[in-house]
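Asker: Could you look at this predicted model? Sequence included:
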Amino acid sequence: MRGRRGNLAAETVVRSRRLRREAGEPERRLWHVLRQSLPEAKFRRQVPLGPYHADFCSHGARLIVEVDGDDHATRIATDEARTRFLTDEGYRVIRFTNAEVMQMIDAVLASIAHALVEDGRP
């Protein structure tokens, strides 16, 4: 029996690994906090979903957390299309800026925890 990874194109797996390896400081910081504070949510990082990679995804909670860098200010239409696709796949998407993660990590974590309990999931 092949696992889920066996169903992905080799390029997708390579890209996921590269994105994890090259994560910026805000993503690394949030990953550390999620693993320590919300382990029951079982977040994964750089999860391929269709043509996109979600920064952080809890499949059980159907929640995606995106950390947006400065370049996202110029990609509003692209981000809207991405969010629409992920929402159509049954996920709720919440976004934080790099600055929010770096300067207000406790508030970011509280927002994520709140989103997890809003739907009555882990």
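Answerer: Arrived safely, thanks for sending. Numbering: from 1, shown residues only.
Asker: use CA for all of it now, contacts and neighbours both
Answerer: Noted.
Asker: Helix or strand: which one has Arg20?
Answerer: Using DSSP states H and E, Arg20 falls within helix 10-21.
Asker: who does that helix touch, helix- and strand-wise?
Answerer: If you count contacts as 3 or more Cα pairs under 8 Å, 6 or more residues apart in numbering; DSSP states H and E, helix 10-21 packs onto strand 44-49.
Asker: how big is the angle separating the next helix or strand after the strand it packs on from strand 44-49?
Answerer: Proceeding N to C from strand 44-49, the next assigned helix or strand is strand 52-58, under DSSP H and E. Angle, strand 52-58 to strand 44-49, by axes from the mean of the first three to the mean of the last three Cα atoms, to 10 degrees: 130 degrees.
Asker: next, the one to line up against it:
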Amino acid sequence: SALAEPQYRAALTQVAARLVDHAEPYYDSAREGVAALPLRSAWAIASARNVYRQIGIEVKRRGPRAWDRRTGTGKAAKLWLLAKGAGSALGSRFSERDPAARPASLWQRPGASADVPHAAHAELA
């Protein structure tokens, strides 16, 4: 992609770092929300959360070098993150936290009021 060309690396690095930072509340929400899912689904979501979060952390850590080669997780790391996802899914069965208590702002349009029903937002678009 032309965006990965060296002359764009500084700007691309800043945007990627901001996206990784902005993703954290969504990763936190996913961690809390797995309690509301069936166990197998919770395990899948928790594992995917761990893997994709780790890739984002690695992209941010590499900075401009993140586009020199594909950023990912190795097999050993993936297995660890899969096991960690299983632990999160199982642990969520015993959690006393309320998954519904997650911030509503995470799944609403920016500037949308939390007390206005979703259908009302569709009419504004």
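Answerer: Yes, it's here. Please read these numbers as outputs of a predicted model, since none were measured by experiment.
Asker: Could you tell me the TM-score of the two chains?
Answerer: Overlay of the two chains. TM-score (TM-score structural alignment, normalised by the length of structure 1): 0.27; 53 aligned residues with a Cα RMSD of 4.3 Å.
Asker: buried residues in stretch 25-32 of structure 2?
Answerer: Of the residues in stretch 25-32 of structure 2, Tyr27, Ser29, Ala30, Arg31, Glu32 count as buried by neighbour count, 16 or more other Cα atoms under 10 Å.
Asker: Now, those that are in strands?
Answerer: Using DSSP state E, no member of the buried residues of stretch 25-32 of structure 2 falls in strands.
Asker: Point out the ones among the residues you listed that are inside helices.
Answerer: Among the buried residues of stretch 25-32 of structure 2, the members found in helices (DSSP state H) are Tyr27, Ser29, Ala30, Arg31, Glu32.
Asker: so which two of these are the farthest from each other?
Answerer: The largest separation in those, counting by Cα to Cα, is between Tyr27 and Glu32 at 8.7 Å.
Asker: ok, so of the ones in helices among the buried residues of stretch 25-32 of structure 2, who is nearest Asn50 of structure 2?
Answerer: Using Cα to Cα, these come closest to Asn50 of structure 2 at Tyr27, 8.4 Å.
Asker: Thr97 of structure 1 and Glu66 of structure 1, how far apart?
Answerer: 8 Å (Cα to Cα, to the nearest Å).
Asker: hey, what's in contact with both of the two?
Answerer: The overlap between the contact sets of Thr97 of structure 1 and Glu66 (Cα atoms under 8 Å, 6 or more residues apart in numbering) is empty.
Asker: quick one: which of these two has more around it?
Answerer: Per other Cα atoms under 10 Å, whichever of Thr97 of structure 1 and Glu66 has more neighbours is Glu66, with 21 against 16.
Asker: any idea which helix or strand comes after the helix or strand that one falls within?
Answerer: If you go by DSSP H and E, Glu66 of structure 1 is part of strand 63-68. Sequence-wise, the next helix or strand downstream of strand 63-68 of structure 1 (DSSP H and E) is helix 76-88.
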